[in-house]
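Asks: 3D model of this:
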Amino acid sequence: MARKGGFSNQRYPLAKVAAMCGGLVVRPSERIVEDVQIDSRQCSRNSLFFALDGTREHGLSYVGDAAARGCSAVVVSRSDKERAVAMTQPYKCALILVSSPLSALQSLAREYRKMLPQVTSVGITGSCGKSTTKEALAAIASTLGNTIKTPGNFNSEIGLPLSILQLENDTQFGIFELGIDHVGEMDRMVEMLKPDIGLLTNIGISHLEKFTSRSTILEEKGKLFHPGMKMGFVSDDCPYTSALEERSQLRLKQYGFSGVEALDRGLDGWDLSFEGEHFHVSCVGKHLVRDVMGAIQVGLALGADKKDIAEGLEGFRPMQ
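Replies: From the prediction side, this is the model:
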């Protein structure tokens, strides 16, 4: 979730934020926006609250609570205008009307990303191994400069825009995890992030019930490698590399266990040696070492050297 002081620690006029969302401001206000929230309990003065449609509850039910906590504005569907006006009437809270609060959140993230061209962004997807790769790469990138990463598993259509909104004016690297479970989701994620570099860990059968076939999973996850991407990576055991290259017209770089010496310490993890530099990672299982190797190869592409890699990964522990 976008942290307090987000938006690069800047203060944005409400009218500008509304335009970025593609929304219409009702009850105009001179207030500013400092952070974005989807949980009314996290709202405070100058927050922007998005009333998203949840699986169990609708965010509209919490518009009044968000307004009472000092929000600058709430973003609601046009169809909910009358209810939202009534709920916010007692407060100095503007309304931004949109066709879809989720699409508006994604639009805001997309436009915000465009304002930070200095950020080199990396998008990581795959049926498994995304989080480990993301965490390992962020550890390496952090040795090179200010790095923002997907917090936890905020890798969905909701989590990605919130993650993007954590970028700051001095951010150099953004490491983002892209998790999808239905057709069309990757299109929207890529449109928001436009990653400079992409990494696909593998193609498995996660969410097969929604995708219906492995070929559909391949097609959808392969959309990560969008036109204009500078560099793409896949594991050297991926049987679909040729198909991915044909679709994307991008020559994909492969990664694996070559170039690293690995000593298995069982439950204590692995002792690794890369180009003469030694470090220990607390990863149990060789599959996690492959994820770390993917992070190393992307780290090299970002400008890391062997010492940066050893420094970043020493003591690395995957997400639990």
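Asks: use CA for all of it now, contacts and neighbours both
Replies: OK.
Asks: Name the SS class of D271, please.
Replies: Following DSSP: H, G, I helix; E, B strand; the rest coil, we place D271 in the strand state.
Asks: list the contacts for it?
Replies: 262-265, 278-281 (Cα atoms under 8 Å, 6 or more residues apart in numbering).
Asks: which among the residues you listed end up buried?
Replies: 262, 278-281 (16 or more other Cα atoms under 10 Å).
Asks: Can you flag which of those residues belong to strands?
Replies: 262, 278-281 (DSSP state E).
Asks: Please identify the one among those that lies nearest to P101.
Replies: V281 (41.3 Å; Cα to Cα).
Asks: Surely the closest one is in contact with L272?
Replies: Yes. Applying Cα atoms under 8 Å as the test, V281 and L272 come out as touching, 7.4 Å apart.
Asks: The longest helix along the chain: what's the following helix or strand?
Replies: Using DSSP state H to define each element, the chain has its longest helix at helix 286-302. Beyond helix 286-302 on the C-terminal side, the first helix or strand identified by DSSP states H and E is helix 306-313.
Asks: by contact count, what packs against the longest helix of the chain?
Replies: For helix 286-302, the packing partners by 3 or more Cα pairs under 8 Å, 6 or more residues apart in numbering; DSSP states H and E come out as helix 130-141, strand 231-235, strand 253-255.
Asks: Among those, which comes closest to P13?
Replies: Closest to P13 of the helices and strands packed on helix 286-302, according to Cα to Cα: helix 130-141, at 31.7 Å.
Asks: Run through the helices of the protein in chain order.
Replies: With DSSP H as the criterion, the chain has helices at 6-9, 14-21, 63-68, 81-88, 101-114, 130-141, 159-164, 185-193, 208-211, 214-221, 241-248, 286-302, 306-313.
Asks: this one next, for a side-by-side:
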Amino acid sequence: MIAFTAAEIAEITSGRLDADPGITPLSVVTDSREATQGSLYVAKPGEHADGHDFIDAAFAAGAVLALVERPVSGHPSIVVADAVLAMGALAAEAVRRIRAARAEAGSRLTVVGITGSAGKTTTKDLLAGILATQGNTVAPQGSYNGEVGVPLTVFRAGTDTRYLVIEMGATGIGHIRYLAEMVKPDIGVVLAVGTAHAGEFGGVENIALAKGEMVEGLTAGGTAIINLDDERVAAMRSRTGAKVLGFSSEGRQDAQVQALNADTNAEGCPEFDLQLPDGAAPRHVSSRLIGAHHTGNLLAAAAAAWAAGVPGDHIAESLGNQAAASRWRMERTERPDGVTIINDAYNANPESMRAALRTLADLGRGRRTWAVLGAMLELGGDSIREHTAVGTQVVRLNISRLLVIGREARALYVSAVNEGSWGDECLFAETLEEAYDVLAAELQPGDLVLFKSSNSVGLRHLGDRIALPPAPTPADERSTLL
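Replies: Predicted coordinates for the structure are as follows:
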């Protein structure tokens, strides 16, 4: 972390200093449970709790300074109008200081921003894996991609950081612009414009407006990495003065980065020949990720790495060596009894749901397949229509069993029944516990089970629970004793 004194923090955040001006925090946390010796604790109000209620706990754990929105007694603090905006201001200054320090030393900091309706975290993980082979790289933990997560990622960087990878999410117009102004990316990646958060944005066209803020916010001389297979993303070329590097897995001739001869292997992992704009022969990439839809993410990471100056051979080699780095993204578990679990329930939107179901169908040839599905949230007025479409797709893909969980996803169940799936082929459970009982009783060796829902539905935890080896029955225990 870049060192800031309490006096500097107060000046940067336009805050009132109620502390020794020389206090210099060693880290920044927003959760009192993560505070360690020397932490700056940001007491931000939350949806379910107010960080000010945990100031004592933070200092007991080692915090030396608090960033607060109202005066507190007994602890060194800086009072600001908005703690989250103060974090952003401090992060922006941290990036500026890192750039200046590296420039003075004859080096540079390269900042890469990644956005899109799906695939951000996977692409971030892939790119960070490539860049880490070339220099000190800082990237978000998990899916830290908002107005709190981005500053927390920045605060982990220092003057020894060569690459800073930033994942940027949004639930409204202006959010990505704010984040881009904070970190000033040199390379900006736009993956896709889908229907995730369509209800909050007010429609897909507004999502496209918001995602395009990434390419508008690039530094002078920056590079925009554009998915030419998505028409709304391809149209963003007109919104930037930066150099554009397009990628395509569908044979777009104007794409400088392409996946040639793309396919999936017997394990459902993408394979292709990677064409880069270096004039060299395509390099073969055999990925360890699951699902053909990851081809676009692999290409995006390759294009961003190329723009960052990584040699083509290193890019291809790294892409072939990397498995999923973040949890609950097509995460595959083989149970000892022969049941295979694919847990892709970190998040869901219509595009990612369709991709996961196609992968389930492809991998499940010759096996009994289960789609365990929960709601796709934040779709607004499109919710019933989109859930209905997914139910129809499950039946048309010949998925063996469908288990739908929760009232918000009931349209998916009704659609599957209407399409011709009934009886024990299509089941509905009100709760996760009911769903667990069904699966515990009915899964058989050889079954392939996909879990997919929006994050807050909680199917990822059900998937983890089902992935555990089944408990031995009393008969099994007796045979072991004998």
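Asks: re the thing from before, adding distance to L48 of the first structure, write the buried ones among the contacts of D271 of the first structure out as TSV.
Replies: Listed next are these as TSV, based on distance: Cα to Cα, whole Å:
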residue	distance to L48 of the first structure
A262	48
H278	46
F279	44
H280	43
V281	40
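Asks: from these, which is closest to R188 of the first structure?
Replies: Closest to R188 of the first structure, out of all of those and judged by Cα to Cα, is V281, at 34.3 Å.
Asks: Map that closest one across to the second structure for me.
Replies: Counting by TM-score structural alignment, V281 of the first structure lines up with S287 in the second structure.
Asks: ok, that match touching E317?
Replies: No. The pair S287 of the second structure / E317 is not scored as a contact, 9.7 Å apart, by Cα under 8 Å.
Asks: neighbours around V72 of the second structure, how many?
Replies: 15 (other Cα atoms under 10 Å).
Asks: and which of the ones in strands among the buried ones among the contacts of D271 of the first structure is nearest K81 of the first structure?
Replies: Closest to K81 of the first structure out of those is V281 (52.7 Å), distances taken as Cα to Cα.
Asks: I'd say M353 of the second structure and K452 touch.
Replies: Yes. The criterion here is Cα under 8 Å, and M353 of the second structure meets it with K452 at 7.1 Å.
Asks: Between these two, which is the more surrounded one?
Replies: K452 (32 against 22).
Asks: burial measure for the aligned partner of I12 of the second structure in the first structure, as a count.
Replies: I12 of the second structure maps onto M20 in the first structure, with residues paired by TM-score structural alignment. Neighbour count of M20 of the first structure, defined by other Cα under 10 Å: 18.
Asks: M20 of the first structure touches S103, doesn't it?
Replies: No. Between M20 of the first structure and S103 there is no contact under Cα under 8 Å: 11.2 Å.
Asks: Return the residue of the first structure aligned against V80 of the second structure.
Replies: So V80 of the second structure corresponds to V98, using TM-score structural alignment.
Asks: tell me the contacts of its match?
Replies: V98 of the first structure neighbours (Cα under 8 Å, 6+ apart): 21-24, 75-78, 104.
Asks: Same check on D291 of the first structure?
Replies: With contact set as Cα under 8 Å, 6+ apart, D291 of the first structure has these partners: 129-130, 132-133, 201.
Asks: and the helices and strands packed on helix 286-302 of the first structure as TSV, adding mean neighbour count and distance to V122 of the first structure?
Replies: Output for those, formatted as TSV (neighbours: other Cα atoms under 10 Å; distance: least, Cα to Cα, whole Å):
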stretch	mean neighbour count	distance to V122 of the first structure
helix 130-141	26	9
strand 231-235	22	10
strand 253-255	18	14
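Asks: Would you mind giving those as JSON lines with distance to S121 of the first structure added?
Replies: Formatted as JSON lines, those follow (distance: least, Cα to Cα, whole Å):
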{"stretch": "helix 130-141", "distance to S121 of the first structure": "11"}
{"stretch": "strand 231-235", "distance to S121 of the first structure": "11"}
{"stretch": "strand 253-255", "distance to S121 of the first structure": "17"}
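Asks: closest to G222 of the first structure out of the ones you listed?
Replies: Closest of those to G222 of the first structure is strand 231-235, at 10.5 Å (criterion: Cα to Cα).
Asks: how big's the offset between that closest one and the second structure?
Replies: In the superposition against the second structure, strand 231-235 of the first structure averages 0.9 Å from its aligned positions (mean Cα distance after the TM-score superposition for the first structure).
Asks: what sits up against that strand?
Replies: Applying Cα under 8 Å, 6+ apart, the set of residues contacting strand 231-235 of the first structure from outside is 196-202, 225, 241, 250-256, 294, 298.
Asks: For ChimeraX, what selects the buried ones among those residues?
Replies: In ChimeraX syntax, the buried subset of the contacts of strand 231-235 of the first structure is picked out as below (16+ other Cα under 10 Å):
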select :196,197,198,199,200,201,202,225,241,250,252,254,255,256,294,298
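Asks: Isn't L97 of the first structure up against V76?
Replies: Yes. Counting by Cα under 8 Å, L97 of the first structure touches V76, with 5.4 Å between them.
Asks: When these two are compared, which one has more neighbours?
Replies: Using other Cα under 10 Å, the more surrounded residue of L97 of the first structure and V76 is V76, with 28 against 24.
Asks: which position in the second structure aligns with the more buried one?
Replies: Looks like V76 of the first structure aligns to V68 there (TM-score structural alignment).
Asks: That match and T5 of the second structure, how far apart?
Replies: Remark: distance between V68 of the second structure and T5 of the second structure (Cα to Cα, to the nearest Å) = 16 Å.
Asks: List the residues that contact K184 of the second structure.
Replies: K184 of the second structure makes contacts with 111, 217-219, as judged by Cα under 8 Å, 6+ apart.
Asks: Now do the contacts for the residue nearest the centre of the second structure.
Replies: Taking Cα atoms, centre = their mean as the criterion, T121 is the residue nearest the geometric centre of the second structure, at 2.8 Å. Contacts for T121 of the second structure were tallied using Cα under 8 Å, 6+ apart; they are 142-143, 167, 326.
Asks: and in the second structure, which of the contacts of V98 of the first structure remain?
Replies: Here is what carries over to the second structure from the contacts of V98 of the first structure, by both residues aligned by TM-score structural alignment, their matches' Cα atoms under 8 Å: 21-24, 75-77, 104.
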